[in-house]
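1. need the 3D shape of this:
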Amino acid sequence: MNVLDGAALEIGVPTVRTGIAGDGTLISVSGGSGADATPESDRILGALVLDDTHIDAVAVRRRRRGQGIGTALVEAALDRRDRLTAEFDADVRPFYEQLGFDVELLDDEDGRFRGIRK
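-> Modelled structure (predicted):
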C-alpha cells in the first residue's frame, strides 16, 4: 500500500486484497543480496492492481521509475489477461502508448484518457 499511496493513487485496501486473492495484484520485489539477505530484506518496488481486465492502479517507487519496473508489471498482467484497459492522466499517456495501448481522450473535462491493449 505504501507504493500505491506514494503515487497518490486512490485505491482502497479491500480492492488490493481482493486482487491478491484472485491473482489481480502483481508486485515487483527487490530481494536483499549477500550473506545478510533475508525475506524481511525484500523491498516492494512497484505494484499493479487489476479489476478483471482493467488496470485500477500501477505504481513504482519514485527513485526506481524509468527502470522498466512498471513495464514489467504491465507485461506480466498481459500474460494473465487477453486484453487490458486503463484510464489515466495525460502525464502517463506516453507510458501506455509505448506499451502498445490504443489511447483515446475520454469525454470528460479532466483531460483523462482510456487505453486498450489486446
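2. contacts, neighbours, all on C-alpha from now
-> Will do.
3. pull the number of nearby residues for the closest residue to residue 32 other than its chain neighbours.
-> Once flanking residues are discounted, residue 32 sits nearest to residue 41: 5.1 Å by Cα to Cα, 6 or more residues apart in numbering. When neighbours are counted by other Cα atoms under 10 Å, residue 41 registers 13.
4. would you confirm that residue 41 contacts residue 29?
-> No. With contacts counted by Cα atoms under 8 Å, residue 41 stays clear of residue 29, the gap being 9.9 Å.
5. now the lengthiest helix in the chain, how far from the centre of its chain.
-> For the chain, the longest helix by residue count, based on DSSP state H, is helix 69-80. Centroid displacement of helix 69-80 relative to its chain, using Cα atoms, centre = their mean, to the nearest Å, is 8 Å.
6. can you list contacts of that helix?
-> For helix 69-80, the external contacting residues (Cα atoms under 8 Å, 6 or more residues apart in numbering) are 26-28, 45-48, 58-60, 84, 99.
7. what do you get for stretch 43-54?
-> By Cα under 8 Å, 6+ apart, stretch 43-54 touches 3-4, 15-16, 19, 24-32, 55-61, 64, 69-70, 73-74, 81, 83-86.
8. take those and keep only those in helices.
-> Per DSSP H, the contacts of stretch 43-54 map to helices at 3-4, 15-16, 19, 69-70, 73-74.
9. now those residues as CSV including neighbour count and distance to residue 106?
-> Below are the ones in helices among the contacts of stretch 43-54 laid out as CSV (neighbours: other Cα atoms under 10 Å; distance: Cα to Cα, whole Å):
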residue, neighbour count, distance to residue 106
3, 19, 27
4, 21, 24
15, 15, 24
16, 23, 25
19, 18, 26
69, 20, 27
70, 23, 23
73, 22, 24
74, 21, 21
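10. structure for this one too, so we can compare:
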Amino acid sequence: MSEQNRSGDPPENVAVETASPADRLDVLRVLDAAMLETDAASVDAAIGADDALVARFKRTGAVVGALVATRPESGQVHVDAVAVRRARRGRGIGSALVAEAVRRAEGDTDADRVTAAFEPTLESFYADLGFEIGDRDGRLRGVKRVDDGPG
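-> The predicted structure follows:
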C-alpha cells in the first residue's frame, strides 16, 4: 500500500466533488461499509445543502470515498462522517475529503470553524490536517478555525 498523502490533495486518479442526489446510495454504501452510524436522513440533508462530498475514481466514476457534514450550530461545519472504501484507504483520499470540506468552509461567510469527533486512532489524521485536538467526555474532538471568507 502506498504512503499516505496528508497534503489534502487527492491522488491523481481521484476527483473530490459535491455529492449529488444520484450519489446518495453510493455515499450510504461507503459509510455503511465503514460501519459509521450516519442515517439516510442526515445524508439526504447534507446532499441537499451541498454539505456532502464524494471522492470519485476518474477512470470509472465509481465513488471510493464520502464525507457528510452537518451544521449543528451557527458558524460550525461538523464532519459527521468520512469514509473511504477499504481497498482505497491509505492513499490520501480521506485527507482530501476533509481538506476540501475545510476549503469550502473557508469560503463560506457563515462558517468560522470545522469540527470533528473521532476515535483516538484518528488523532494524527486530524492533527496532520491542522485541527487542534482536545478531549471531551472520553472522545477526541478536533477544531480547525477558518477565515471569514476566501483569503
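11. circling back to that earlier point, reformat the contacts of helix 69-80 of structure 1 as a markdown table; add distance to residue 106 of structure 1 and neighbour count.
-> Listed next are the contacts of helix 69-80 of structure 1 as a markdown table, based on distance: Cα to Cα, whole Å; neighbours: other Cα atoms under 10 Å:
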| residue | distance to residue 106 of structure 1 | neighbour count |
| --- | --- | --- |
| 26 | 27 | 19 |
| 27 | 28 | 21 |
| 28 | 30 | 17 |
| 45 | 30 | 20 |
| 46 | 27 | 25 |
| 47 | 25 | 24 |
| 48 | 22 | 24 |
| 58 | 19 | 22 |
| 59 | 22 | 24 |
| 60 | 25 | 24 |
| 84 | 17 | 20 |
| 99 | 19 | 12 |
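12. what does residue 133 of structure 2 align to in structure 1?
-> In structure 1, the residue equivalent to residue 133 of structure 2 is residue 103, according to TM-score structural alignment.
13. so what's its match up against?
-> Here residue 103 of structure 1 is in contact with 93, 96-97, 113-116 (criterion: Cα under 8 Å, 6+ apart).
14. that older thread, show me the two of the contacts of helix 69-80 of structure 1 that sit farthest apart.
-> 45 and 84 (21.8 Å; Cα to Cα).
15. look at residue 14 of structure 2 and say how many residues are nearby.
-> Neighbours around residue 14 of structure 2, by other Cα under 10 Å: 22.
16. pretty sure it contacts residue 60?
-> No. When contacts are counted by Cα under 8 Å, residue 14 of structure 2 is not listed as touching residue 60 (10.1 Å).
17. now stretch 45-64 of structure 2: buried residues?
-> Using 16 or more other Cα atoms under 10 Å as the test for burial, stretch 45-64 of structure 2 gives 46-47, 50-57, 63-64.
18. just tell me the aligned range of the longest strand anywhere in structure 1 in structure 2.
-> Longest strand in structure 1 by number of residues (criterion: DSSP state E): strand 43-51. Using TM-score structural alignment, the residues of structure 2 aligned to strand 43-51 of structure 1 are 62-70.
19. same deal with stretch 64-79 of structure 1?
-> Under TM-score structural alignment, the match for stretch 64-79 of structure 1 is residues 88-103.
20. got the contact list for the residue positioned nearest the centre of structure 1?
-> Among the residues of structure 1, the one closest to the centroid is residue 58, at 2.0 Å (Cα atoms, centre = their mean). Residue 58 of structure 1 makes contact with 4, 46-49, 70, 73, according to Cα under 8 Å, 6+ apart.
21. repeat that for 7 Å
-> 47-49, 70 (Cα atoms under 7 Å, 6 or more residues apart in numbering).
22. same check, this time on residue 50 of structure 2
-> Contacts of residue 50 of structure 2 by Cα under 7 Å, 6+ apart are residue 18.
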